[in-house]
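1. no sequence on hand, only this structure:
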């Protein structure tokens, strides 16, 4: 039985053929090496998905963004053994992916968080990087378009 759930808001940001990624620190104590993923993370209790997307991208990359269409939602179930702290029990992750456009700021690495750095990569470079599973899911959505029936982000 799932007793804990976590919402995550992630952004697909592509500019001039380059995709913005963030390097998560991993969990060396569990044998999980650092790997690249999309800017984003946990939605706080009182946040809307678009608000969390804006906040997370700013924290992890230094950029201000405007979320656009919601590309997709995925649900991932982790067993207690799959979690970074296995004693925490099973977890349901619900991830929201929005396309976003940069409106300001400058590329800056996060300080004091779980992201080590942010960087731009061409699509051709993505296959050679150690990446998180969410990136494969996102590439499929970006290339095929939003999941039918998804609402637009609310303001």
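-> Perfect, thanks for sending it. Worth saying up front: this structure is predicted, and the values here are computed from it rather than measured. Numbers count the residues shown, from 1 in each chain.
2. only C-alpha atoms from now on, for both contacts and neighbour counts.
-> OK.
3. enumerate every residue touching the residue of the chain positioned farthest from its centre.
-> Within the chain, the residue lying farthest from the chain centre (CA atoms, centre = their mean) is residue 1, at 25.5 Å. For residue 1, the contacting residues are residue 90, by CA atoms under 8 Å, 6 or more residues apart in numbering.
4. and the helices in the chain?
-> Here the chain has its helices, by DSSP state H, at 49-61, 123-126, 133-144.
5. other residues contacting the shortest one?
-> Yep, that's helix 123-126 we're talking about. For helix 123-126, the external contacting residues (CA under 8 Å, 6+ apart) are 17, 18, 19.
6. that helix: how far from the chain's middle?
-> How far helix 123-126 lies from its chain's middle: 17 Å, per CA atoms, centre = their mean, to the nearest Å.
7. same question for the last one.
-> What separates the centre of helix 133-144 from the centre of its chain is 11 Å, taken as CA atoms, centre = their mean.
8. show me what it is packed against.
-> strand 63-78 (3 or more CA pairs under 8 Å, 6 or more residues apart in numbering; DSSP states H and E).
9. comparison target below:
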């Protein structure tokens, strides 16, 4: 299928963990296409925005923290076929390592999809309702040292 035959959504996320073995996740309140659940701080890249700028902006909006980005840790995608009222769709997602540089825990976006940000023990996350991007992040945690 040619790239002109489907729609694409770019999204950038940050992976934040602490020395206590916790991960910072956000609660997505759900919408017409997705159930509520825990997800990574991050989201859609604006039309004229870099992946890095989007990750930093989304982290602040959803967690209240200012972050400095580290390296790109993963890229992941999924596709959804066409329906009677929608073209085929590709979601392309990027996860960056990040370090908190300031701010205060609390959601700053207004009328957004995030209700709360919370530090959760990594060991408890597999039992929680969550987006699949969280599972991508969990595999990354196994392969990297914990950062504060």
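-> Structure received. Note that the structure is predicted; figures quoted are calculated from it, not measured.
10. let me see the TM-score of these two.
-> The TM-score (TM-score structural alignment, normalised by the length of structure 2) is 0.86; 139 aligned residues with a CA RMSD of 1.7 Å.
11. returning to what we had before: of the contacts of helix 123-126 of structure 1, which is the nearest to residue 43 of structure 1?
-> residue 19 (22.4 Å; CA to CA).
12. what lines up with the closest one in structure 2?
-> When structure 2 is aligned by TM-score structural alignment, residue 19 of structure 1 is paired with residue 23.
13. among the contacts of helix 123-126 of structure 1, which one has the most neighbours?
-> Per-residue neighbour counts (other CA atoms under 10 Å) across the contacts of helix 123-126 of structure 1 peak at residue 19, which has 17 neighbours.
14. who touches it in this structure?
-> For residue 19 of structure 1, the contact set (CA under 8 Å, 6+ apart) comprises 12, 13, 120, 121, 122, 123.
15. excluding its backbone neighbours, what's nearest residue 67 of structure 2?
-> With sequence-adjacent residues excluded and distances taken as CA to CA, 6 or more residues apart in numbering, residue 67 of structure 2 is closest to residue 100, at 4.4 Å.
16. and residue 11 of structure 2, by the same measure?
-> Residue 11 of structure 2's closest residue in space is residue 44 (CA to CA, 6+ apart), at 4.2 Å.
17. hang on, isn't that neighbour packed against residue 8?
-> No - Residue 44 of structure 2 is beyond contact range of residue 8, at 10.7 Å (criterion: CA atoms under 8 Å).
18. out of these two, which sits in the busier spot?
-> More crowded of residue 44 of structure 2 and residue 8, by other CA under 10 Å: residue 44, with 18 against 14.
19. what distance do you get for the aligned partner of residue 71 of structure 1 in structure 2 to residue 65 of structure 2?
-> Correspondence of residue 71 of structure 1 to structure 2, assessed by TM-score structural alignment: residue 73. Distance of residue 73 of structure 2 to residue 65 of structure 2, given as CA to CA, to the nearest Å: 20 Å.
20. more crowded one of the two?
-> Legend: neighbour count by other CA under 10 Å for residue 73 of structure 2 and residue 65, higher for residue 65 (22 against 15).
21. contacts only, for the more buried one.
-> 59, 100, 101, 102, 103, 104, 105, 106.
22. the fourth one maps to what in structure 1?
-> So that's residue 102 of structure 2. Counting by TM-score structural alignment, residue 102 of structure 2 corresponds to residue 104 in structure 1.
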